[in-house]
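J.: Predicted model follows, preceded by the sequence.
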Amino acid sequence: MSALDPTLVRELAPQVIGVLVRRGADFASAEDAVQEALLAAHEQWGEQPPHDPRAWLVTVAWRRHVDLVRSDASRRAREERLHHEPPPGPAAASDDTLWLYFLCAHPSLSPSAATALTLRALGGLTTRQIAEAHLVPEATMAQRISRAKRTLADVPLEVPGDLATVLRVLYLVFSEGYAGEVDLAAEAIRLARRLVALTDEPEVRGLLALFLLHHSRRAARRDAEGRLVPLPEQDRALWDRRLAAEGIDLLQDALARDRLGEYQAQAAVAALHADALRAEETDWVQVVEWYDELVALTGSPVHRLNRAVAVGEADGGAAGLRALRELDLSLPRYAAVAAHLHERAGDLADAARLYAEAAAAATRTDERDHLTRQAARLAPHRRDP
């Protein structure tokens, strides 16, 4: 017996869930039944899957669902209806994946629950894989997914989440990074590609463009010892130019539709970095202009913080510090940005102090180690209190 092709599983799982729900199963029962069908496939398919794997999974999952309904004494009426209905015909070739995207991103779910459920139902990942990727115990993730499914059990299926929520969930999946057995960044790209194929909205293309442009730099983000390498210091020969070119093409297509959104603007910033063969060739003036667009679109303090960095690169550290003074000191990464801008302005003593403060506040080990190295580099310039 060989393991199921994970690509095939991730493609078919949401389709089969959609078929069961369209036939009358609630989302939670459908998802459970499909997981059991996938387990049966793993045990029975061996080296050669059936001629029509999707139809096989639909048949087995529907039987599992009917068995579950019949075993539930509190749902006898529904059991009777299912018992007397003729067996369902062949599954239609329609793809309910887009509808499931919206259901998994329902506004009644928290972002963390929506992310986990999307990975389970649409990504075909196991609870263990999702837990490892999120660095939480498997039991904790199982409870999170179970609560999410129970929440959706009371949601009318004609009231799904909106596109903005779907995109935010995919953005969160991508941002989880590369921990665990499954590369969530690659998984977010796979899911975003499917979403692009299902809808013509420019922001969907903008999001995929953003993913591809960031992912194109992945090989250069860490050195041989696994330490973070800042963008200006990365070996750009390691960047995946094919991925970057695909991202830029998607971005240009989205921008041509003249409906600018947050993800398109973020992708435009990433594209400007991709265009620069050397860090010093980056068009920081345009980067600042795109951050102006982002601030106008969202008002996000995170974008304001990144804008201050861009201003510092375009007009000097002192100008960046003036932009930074408009922001709340309690913002995450504020001290790290202030340290960088003080260094750009030639104030190495304050930069050393601020790098040390940022390192102490960092929540990720790799980021803390990087900031500690920066503080140590400037330690000779630090003034004792």
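T.: That came through fine.
J.: C-alpha only now, for contacts and for neighbours.
T.: OK.
J.: what's the closest non-adjacent residue to residue 178?
T.: residue 184 (5.8 Å; C-alpha to C-alpha, 6 or more residues apart in numbering).
J.: show me the contacts for that neighbour.
T.: Residues in contact with residue 184, defined by C-alpha atoms under 8 Å, 6 or more residues apart in numbering, are 133, 173, 174, 176, 177, 178.
J.: Equivalent analysis for residue 130, please.
T.: By C-alpha under 8 Å, 6+ apart, the neighbours of residue 130 are 116, 119, 120, 141, 182.
J.: was I right about residue 284 contacting residue 310?
T.: Yes: with contact defined as C-alpha atoms under 8 Å, residue 284 and residue 310 form a contacting pair (6.1 Å).
J.: what's the farthest-apart pair in the contacts of residue 184?
T.: Using C-alpha to C-alpha, the contacts of residue 184 reach their maximum pairwise distance at 133 and 174, which is 11.1 Å.
J.: sorry, back to before: show me which pair in the contacts of residue 130 is furthest apart.
T.: Comparing every pair within the contacts of residue 130 by C-alpha to C-alpha identifies 141 and 182 as the most remote, at 15.0 Å.
J.: quick one: which of the two has more around it?
T.: residue 141 (23 against 16; other C-alpha atoms under 10 Å).
J.: second one coming, line it up with the first:
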Amino acid sequence: MTTTETHRTIEAVWRIEAPRVIAAAARLVGDVGLAEELAQDALVAALEQWPSDGVPRNPGAWLTTTAKRRAIDQIRRRERFERSLPDLVTPDATEPTDLDAITDDPIDDDLLRLIFTACHPVLSPEARVALTLRLLGGLTTDEIARAFLVPSPTVGQRISRAKKTLADAHVPFELPTGADRAARLTSVLEVIYLIFNEGYSATAGDDWMRPALCEEAMRLGRVLAGLMPDEAEVHGLVALLEIQASRTAARTGPSGEPVTLLEQDRRRWDRLLIRRGLAALERAEALGGGPYTLQAAIAAVHARARTAADTDWARMADLYAQLAQVAPSPVVELNRAVAVAMGEGPQAGLAVLEPLRDEPTLAAYHLLPTVRGDLLAKLGRTAEAKAEFERAATMTRNERERALLLDRAAACA
């Protein structure tokens, strides 16, 4: 194997193994920032040694062991320093660390701790997303910046501040329990959901989708489902992401233009992802489920319909009504209006939609005028529809979506 081939192998291994390496080091040192540095040290060691020594039989274990050794060295240096300053430390701090006890913990427990730490509520949503993609997705600062169309220094600052915030707040590297665990799990699921949504419908830029982000979100969801098999909403989120992602190939035309759900060629939907999503949904429903499970059930209505005409819109409207009960939101009502319109006609949909026009949280949400324009066009009120599509076009920051909306406005004329 050439040096170039070895470096490519290291890059591929690192993308897969980095979260576990960082998690194992963090379990020892209790600091995710320091743990990432130790993991990076292990990566540097691999880049130095593997080209000449060859790729180890178990490269992930090699990286983890190397990072752990450096972590243990850090701990021993710290303990020697603390013992040299007996008057400046508490008696507990001078007690030697039981290294054997802390290095034998299962790696999956470490990874679960890392997920909950990266998504700690003490961090802002933007910081959680950036830190999660860095520590658990293995993405570089530049890759995260490109994905979210923000300057690389901005992402770097978010990640640095997130690490400092966790350290300053003395957030322990542990699994939360009870109510704290439930609250933290909500944060974890929200971050994964946000990452997927940004990939599925990019908020800005020239691309309609960013598939790499969808892939990272699904990977994180699958990891979490494997680590927490009895959590209904984890499976519900996985089901939602798998089913939504099954439409990826059909969501754009030959030139990258958006293709709406009802116009998609369903033969291009990924049946494997649909089967996986439906299996996850079945498991989530058996465990109780919640908002993500209901959203997955809504997505499943589309997935089970071979053609748009086969869609069970009454079932979908009912599911949105259930979702509105457990997770009330103007966006849920907006989607319910679409389902009602498809099942009962555009006038019925407008009746559900009208109260939302005065909703402050939707004042800058381009999908509200988009949906209203669609319903008005179906009623033959083309002048009003044209105005709504044009208004929606001024709100979106995605160039592909803006072009679609302007085309629809032109068609009304």
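T.: Looks like it arrived, so ask away. Quick caveat, the model's predicted, so the values are computed rather than measured.
J.: Which of the contacts of residue 130 of structure 1 fall in helices?
T.: When DSSP state H is applied, these are split such that 116, 119, 120, 141 fall in helices.
J.: Out of the residues you listed, the closest to residue 259 of structure 1 would be?
T.: Among these, and counting by C-alpha to C-alpha, the member closest to residue 259 of structure 1 is residue 119, at 28.8 Å.
J.: Can you find the partner of that closest one in structure 2?
T.: Counting by TM-score structural alignment, residue 119 of structure 1 lines up with residue 133 in structure 2.
J.: So that match sits against residue 139, correct?
T.: Yes: the pair formed by residue 133 of structure 2 and residue 139 meets the contact definition of C-alpha under 8 Å, at 5.8 Å.
J.: Between those two, tell me which one has more neighbours.
T.: residue 133 (26 against 18).
J.: wait, what's in contact with the more buried one?
T.: Applying C-alpha under 8 Å, 6+ apart, the residues contacting residue 133 of structure 2 are 139, 144, 216.
J.: quick one on the thing from earlier: neighbour-wise, which one of the contacts of residue 184 of structure 1 leads?
T.: Top of the contacts of residue 184 of structure 1 by neighbour number is residue 173, holding 27 neighbours under the definition other C-alpha under 10 Å.
J.: any idea how far residue 382 of structure 2 is from the counterpart of that residue in structure 2?
T.: With TM-score structural alignment defining the correspondence, residue 173 of structure 1 maps onto residue 195 in structure 2. Computed as C-alpha to C-alpha, to the nearest Å, the residue 195 of structure 2 to residue 382 of structure 2 distance reads 36 Å.
J.: Tell me the residue in structure 2 aligned with residue 241 of structure 1.
T.: In structure 2, residue 241 of structure 1 lands on residue 271 (TM-score structural alignment).
J.: What sits closest to that match if chain neighbours are left out?
T.: residue 246 (7.0 Å).
J.: that older thread, how many neighbours does the match of residue 241 of structure 1 have?
T.: 15.
J.: hang on, isn't it packed against residue 247?
T.: No: Residue 271 of structure 2 is beyond contact range of residue 247, at 9.4 Å (criterion: C-alpha under 8 Å).
J.: ok, residue 16 of structure 2 - contacts?
T.: residue 138.
J.: Now do the SS call for it.
T.: Under DSSP: H, G, I helix; E, B strand; the rest coil, the three-state class of residue 16 of structure 2 is helix.
J.: Residue 137 of structure 2 versus that one, what's the distance?
T.: 8 Å.
J.: same question, residue 301 of structure 2
T.: 30 Å.
J.: These two: who's more crowded?
T.: Between residue 301 of structure 2 and residue 137, counting by other C-alpha under 10 Å, residue 137 is the more crowded of the two (22 against 16).
J.: Leaving out chain neighbours, which residue sits closest to the more buried one?
T.: residue 216 (6.2 Å).
J.: Give the aligned equivalent of that neighbour in structure 1.
T.: Per TM-score structural alignment, residue 216 of structure 2 is aligned with residue 187.
J.: mean distance, whichever strand or helix holds that match to its aligned residues in structure 2?
T.: Residue 187 of structure 1 belongs to helix 184-198 when assigned by DSSP states H and E. Its aligned residues in structure 2 lie a mean 0.8 Å from helix 184-198 of structure 1 after superposition (mean C-alpha distance after the TM-score superposition for structure 1).
J.: Buried by neighbour count: which residues of that helix qualify?
T.: By 16 or more other C-alpha atoms under 10 Å, the buried positions in helix 184-198 of structure 1 come out as 184, 185, 186, 187, 188, 189, 190, 191, 192, 193, 195, 196.
J.: OK, contacts around residue 55 of structure 1?
T.: By C-alpha under 8 Å, 6+ apart, the neighbours of residue 55 of structure 1 are 90, 91.
J.: do that again at 7 Å, thanks
T.: Neighbouring residues of residue 55 of structure 1 by C-alpha atoms under 7 Å, 6 or more residues apart in numbering: residue 91.
J.: aligned partner of residue 301 of structure 1 in structure 2?
T.: Using TM-score structural alignment, residue 301 of structure 1 pairs with residue 330 in structure 2.
J.: Then residue 138 of structure 1?
T.: Match for residue 138 of structure 1 (TM-score structural alignment): residue 152.
J.: you'd agree its match is up against residue 142?
T.: Yes: using C-alpha atoms under 7 Å, residue 152 of structure 2 is in contact with residue 142, at 5.4 Å.
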